[in-house]
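Novice: Fold the following and give me the result.
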Amino acid sequence: MSWTYNPALLGNVTLYGNPGTVQIYLLVMALMALFLLLIRKGPLSRLGRHLGRQTGLRALGIGITLYLVIAVGASIALTDDAMLGALDPGVYVGILGGLLVAAAGHLLPTHKAVGERHQRFPAWLEILVVVLLVALALAAAAYGLGIGDPALFVAFLAFVAVIAAGLARGGFFDWLSIVVGHHRTVLLLATFAAAFAFPLTQNGSDANMSIATSVLIFAATAMGLNIVVGLAGLLDLGYIAFLGAGAYVGAMLSESAFATIDWKPPFIIVALIGALFAALLGLIIGSPTLRVSGDYLAIVTLAFGEIFRLTMFNLDGNNGPDLTHGPNGIPAIPELNFFGFDFGATHAFFGVPITRFANYYFLLLLLIGFIILVFTRLNNSRIGRGWIAIREDEKAAEAMGVNVFGLKILAFAGGAFLAGLAGTVKAHQDVSVTPDQYQFLESAFLLAAVVLGGMGTVGGVLLGAVILKLLPEKLRFFADYRLLLFGLLLVLMMRFRPEGLVANRRRQLEFHDDDEALADEVEAIHTEKVT
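Specialist: Take a look at the predicted model:
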C-alpha cells in the first residue's frame, strides 16, 4: 500500500505493489512476528519452549508501531513538511497491525524456560549460526554506512533496534549466549575475519573508512578505560588526557618538520615510549589521588584532564618550553611506513582499492586484538578478581587482604598504557595534534561508551564505542540536536537497561536483584554452561 502521496517522504513510497526500502523493513518485521507466533502457537512450538522467557511478540508489536512513527516523523522533519495529511492509509494500516501484534503478545500466556535445558543442536549447526550472524552483522554495517538519505538511515536504525528488541525478548540472545559459550574460538575468529573483510565492502570509500578508523581508536581507548571503570570501579573523568599524551609523544618523535625533538626512533619504539609516558602520568596522578574515592576522585581526574589540555597550550615557547607549539599543535605528521609499506598510499587487494584510511584500519585492528587479549587475561587473573572485589566493596576487599591501593595504581597505569598506545597511532592517522582534540567532552563520551555498552565486558564496550562514535558522523543532519538525542538515549538506557547493552549476568542481578525470574534463569543458564 502507498504510505504517502509526497514522493519526497521516505524515499518515494507513493506506489501500490512496489514496496520501497522502508516498507521492505516493515515486511521483514512482519515475517519475524509471524515466526515468533509460530514458535509460540504452531508447528515450531517445541523450539519456542527452549528459546527463552517470552515470545517477544509484544515487544515486536510495540517496536513496529514506534518504527512507523519514527520513520514518518523523521522524514517529515527533514523535508520541512509538517502536513500529516500527506500520509496515505498504508501508514495507518501498519500502525494498526503493530498494535494488533502487541495485543496478541500481551494476551498470549508467557512461557518461561526456567528449569529446562535450553535447546542444543549439532555442533556444526551451532557453528554455522554463529558464522552467519557475524556475516549478517558485517553486511548490515556495510549497508548502513552506504545509506546516504538521512530519513532512510534513521529508518534503518529503528528497524535494527526493533529486530534486536524482538529477539532479546524472545529469548534468542539467552540461547545464543549458551551457544557462544561452547564456541568462543569460532566467534572470535569469525569476528576478526569479518572485521578484516570490512574494507573490501567499501569499494575504496575514504569517507566510510575514515569513520571506521575513528571508531577503532575510540574503541581501543574505551577498552583501556574499561579497566579503570568497568573492573576497578574508579570513576575517571579525565581519561582523554592519556590518549593525548600518547599522541603528543608520537608527534614530537615523528619525522614532521614541526616536531620539537630531534631523536627519530622507529615507530615501534615511539609507540612503546608513548604508552609508557601515558602510564607514568597515570602513576603520577594516581599516587596522591587514589586515596580518595567516589565523587572526590571524579573531581580530581576531571581537573587532571583540564590541566593536561592547558599544559599543552602553554608549552609554546612563551609560557614554557617550546614542545607542543601551543594552540597551533604539531601538523604535517608523515604517514607510517613499515618495511617499505606506505600507509598513506593506495594499494590493491584482489582488485579492491585499499586506501590510506583502510591501511590504518588494519593496523588498528591488530592493536584492538592486542588490547582485547590484555584485557581478557587481566580480567580472568588474580589481579582482575582483586579489581572486581574493590569495585564491589573496597572495605571488604581490604579486610580480606587485597592490596587495594596497589591494584588501583595498577588499574590507572594499565588503562593509561593502552590509551597512550592508541594515541601514537592516532597522531599519524590524524596527521596533526592540537590541544582542542582532548577536551572534557571526549572523556565524557568515552565513559558513556563503557556504561552504555556494559561495564567490564569486551563486546559491550566495543558496541558502545561503535554507537557513540558512528552515530554522530551519520546523524550530522541533526546538527545541534545530536547531543540532545544522545542524552535521551542514555536516560532511556539508565531507566530500562542500566547494566548496559551487553552485560554479564552478575551485573544484571546487581541492577535487578528483585527479579526472581531472572535469578532462576541465570541459574539455569549457568547450569547449562557447566554441563
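Novice: going forward, measure contacts and count neighbours with C-alpha atoms only.
Specialist: OK.
Novice: for this structure, which helix is longest?
Specialist: The single longest helix within the chain, with elements called by DSSP state H, is helix 404-430.
Novice: List the buried residues of that one.
Specialist: For helix 404-430, the buried set under the neighbour-count rule, 16 or more other C-alpha atoms under 10 Å, comprises 404, 407-430.
Novice: what's it packed up against?
Specialist: In terms of contacts (3 or more C-alpha pairs under 8 Å, 6 or more residues apart in numbering; DSSP states H and E), helix 404-430 is packed against helix 206-225, helix 240-252, helix 267-289, helix 356-379, helix 382-392, helix 394-399.
Novice: Following the chain onward from it, which element is next?
Specialist: Counting by DSSP states H and E, the next helix or strand C-terminal to helix 404-430 is helix 440-453.
Novice: next structured bit after that next one?
Specialist: For helix 440-453, the succeeding helix or strand toward the C-terminus, using DSSP H and E, is helix 458-474.
Novice: chain center to that following helix: distance?
Specialist: 3 Å (C-alpha atoms, centre = their mean, to the nearest Å).
Novice: To compare with the earlier structure, here is another sequence to fold:
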Amino acid sequence: MTDIDTPVDDISEAPVAKPGKPIAWPLGLAGVALVIVGSFLSWSYDGQILNDLSINFYPNGLQILAIILALLSLVLLLVEKGPLVKLGSWLDATLGLRALGVGLVLYMVLALVAISVESDGLINVNPGGYVTLVGGLLIAVSAWMLPLHQLRDMSEARMPAWFDILSIAVLMAALLFTAAYALAQTEAWPLILCLVFVGAAATCLFRCGVMTFVSHAGQRHRKVLTLAAFAAAFLFPFTQNGDDTNMSIAGSVLVFSATAMGLNIVVGLAGLLDLGYIAFLGSGAYVAATLSTSAFATIDWKPPFLIVVLVGACVAATLGLIIGSPTLRVSGDYLAIVTLGFGEIFRFSMFNLDGNNGPNLTNGPNGIPGIPDLVLFGFDFGTDHTVAGVELTRNANYYFLLLILVGFVILTFSRLNNSRIGRGWVAIREDEKAAEAMGVNVFGLKLLAFAIGAFLAGMAGTVKAHQDGAVSPDQYIFLESAFLLAAIVLGGMGTIVGVLLGATILKVLPEKLRFFLEYRLLLFGLLLVLMMRFRPEGLVASRRRKLEFHEEDEALAVAVEEERLIAVEEAK
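Specialist: Purely as a prediction, here's the structure:
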C-alpha cells in the first residue's frame, strides 16, 4: 500500500488542480488572523447576552468556538501552501475551507442578530464582533479563489498504528467535550450557535477527507474504535457536574437508541415497514411495572429484576410472533397499515385492562405510578453517589445501566448483520421474490426479525419503566413509532452509527429546543424533507445503501462488489 508521504511517481496519479488566484492564500491567512483577534475583543456592550461577551482579552465559550474554526482554517491553508503541503494530494483543503468560511459567516451573523435581538439593536455590538465577521468573510472568499484538487483514494493512505489510534482518541474526546458544552447551554441563542459550530466543523472534516481517513483507521482498529466510543460515553456523566436534567435527557436517548436499533433489524435489514413498534417497548415497560413492588402493581409475583428483564423481553417477542404470524404474509403499504393498527390496539388495550372493561392488569388510563428505583447487587439506583469527587445523580446511575443495555443491543445487531441470517434479511429487503426462488425461508426470517426486534425493545422497556417511575398508555402513541422510524431513515438504515446518531438528534433537539415548542414538528418535518432531497441514504449510510441512490457512481459500485465477494469468501 501507499504511504501517505510517498511522492507521486506517475504523472497520471498526480493531483490535477485548476489554477487559483495568488491573492487567495494570503487573504485566507488575513481572515484567520482577524477571527482570532476579533474573538479576543468584546462582541457585546451588554454583559447579560450570550453568556457575557463584553470582556476584552478573555474570550468566553462562544468566542473560543470561533477561534477553533479559525485554527481549523489555518491548518487547511497550511495544507494548501505551507509545511503541510504533502497532505495536499490526500486532503481537499479547498472544500474544507469553503465549509469553514460559510460556517464562520453564518455563526457570526447569528451572533450579531442575537445581540441585536436581546438588546436594543446593533448599537450594542462592539467592534470585536464586526472584526470577527470580516475575518469569516475573508476566509470564505479565499476558499472560493483556491483551486480544487484531484485526490488519491484515502483507503490507500497508511500511517503508523499509533497515529490511527491517536486520531480515533482525539475524535472521541472532541465529541465528548462538544456534547458536554452544547448540553450545558440552557438559553436558545448559545445552543443555536453551538449547533452551527458543530455543523461547520463536521462538514469541513467530511468534505476535506479527514473523516474518511478516520473511518478507514476505525476499520483497521475496530476494537479500539468500539472501546473509545464506549469510554467517551462512560465518561459523559463526569462532565455534567451533577446536572440531573442533562442526564435525564441522556438516559432517554439511550432508551430511544436501543429501541431504534431493534426496529433497525425489522426495517433496516429485513425491509419490513413497522409503524406500531412502540407497542413492544410499552409491553416491556408494563411487564416491569406490574411485577414491581409499586403499591399500584396488579401482580403479586415479585421476581428479581434480571428475571423481569427476561420476562418483559419474552412477552414482547411473543407479541411480535402473534402479530407477525398472520400479518407478514402481506407486505409494503398493507403491512404498514396492519402494524399501525397493532400499535393502536395495544394502547387501547392498556386503557381497557382496568377492571371494568376487562381484567385489572394496567389500572386503565391511570397507569401504574410509584414504581420504585432498582436495587441491583446492593446498589441503589435512586441514591446519588460521589465518584472521584463528581456527584452522580439518580439519572446518571440509570445511564450506566442503559449504556450496558445499548452495548448488548449493538453486539446483537452486529452479530446478526454479519451472519447468514443477516444476509438472508438483506436478500429479502432487496428482492423478496428472488430470495425465495434461491431457497431463502422468507416467511421464517421475517418472523424472526419481528421477534428479535420486539425482544430488544421489550428489554429497553423494562429499564424505562423504573427510570420513569410510572407507565401510562399515553406514553406509547403512534407519534413515538414515527419518530423511531424517522431516526432510522435520518441516520442511515441498516447501520449502527447512523441509527445512534439519528436517535440522538431526534431525542436531544426537541428537548433542548423547547423555546421553539410551537414549531418543533414543523422544523422536524423540514429536516426530513431536506434529508430526503439532498441525502436520501441517511447521514451515515452503508455503501450498498448509497449505491441504491447513486447508481452512476462507478467507484462506489466497485467497492460494493468487493465487499460482496469478501462476504461470500467469509461465508465459505
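Novice: In the second structure, what residue corresponds to residue 244 of the first structure?
Specialist: Under the alignment (TM-score structural alignment), residue 244 of the first structure pairs with residue 282 of the second structure.
Novice: Could you report the separation of residue 261 of the second structure from residue 539 of the second structure?
Specialist: As judged by C-alpha to C-alpha, to the nearest Å, residue 261 of the second structure and residue 539 of the second structure stand 16 Å apart.
Novice: And the two? Which one has more around it.
Specialist: Neighbour count, other C-alpha atoms under 10 Å: between residue 261 of the second structure and residue 539, residue 261 has more, with 31 against 19.
Novice: I'd say that one and residue 412 touch.
Specialist: No - using C-alpha atoms under 8 Å, residue 261 of the second structure makes no contact with residue 412, being 9.7 Å away.
Novice: what residues are up against the residue nearest in space to the middle of the second structure?
Specialist: Closest to where the C-alpha atoms of the second structure average out (C-alpha atoms, centre = their mean) is residue 501, at 1.0 Å. When the contact criterion is C-alpha atoms under 8 Å, 6 or more residues apart in numbering, the partners of residue 501 of the second structure are 487, 491.
Novice: any idea how far it is from residue 260 of the second structure?
Specialist: Taken as C-alpha to C-alpha, the span from residue 501 of the second structure to residue 260 of the second structure is 11 Å.
Novice: any shared contact partners between those two?
Specialist: residue 487.
Novice: The second structure: which residue goes with residue 305 of the first structure?
Specialist: Residue correspondence to the second structure (TM-score structural alignment): residue 305 of the first structure is matched to residue 343.
Novice: which residue lines up with residue 248 of the second structure in the first structure?
Specialist: In the first structure, residue 248 of the second structure lines up with residue 210, judged by TM-score structural alignment.
Novice: Next one: the closest residue to its match other than its chain neighbours from residue 199 of the first structure, what distance?
Specialist: In space, and not counting its chain neighbours, residue 210 of the first structure is closest to residue 357: 5.6 Å by C-alpha to C-alpha, 6 or more residues apart in numbering. Look at residue 357 of the first structure and residue 199 of the first structure: by C-alpha to C-alpha, they are 9 Å apart.
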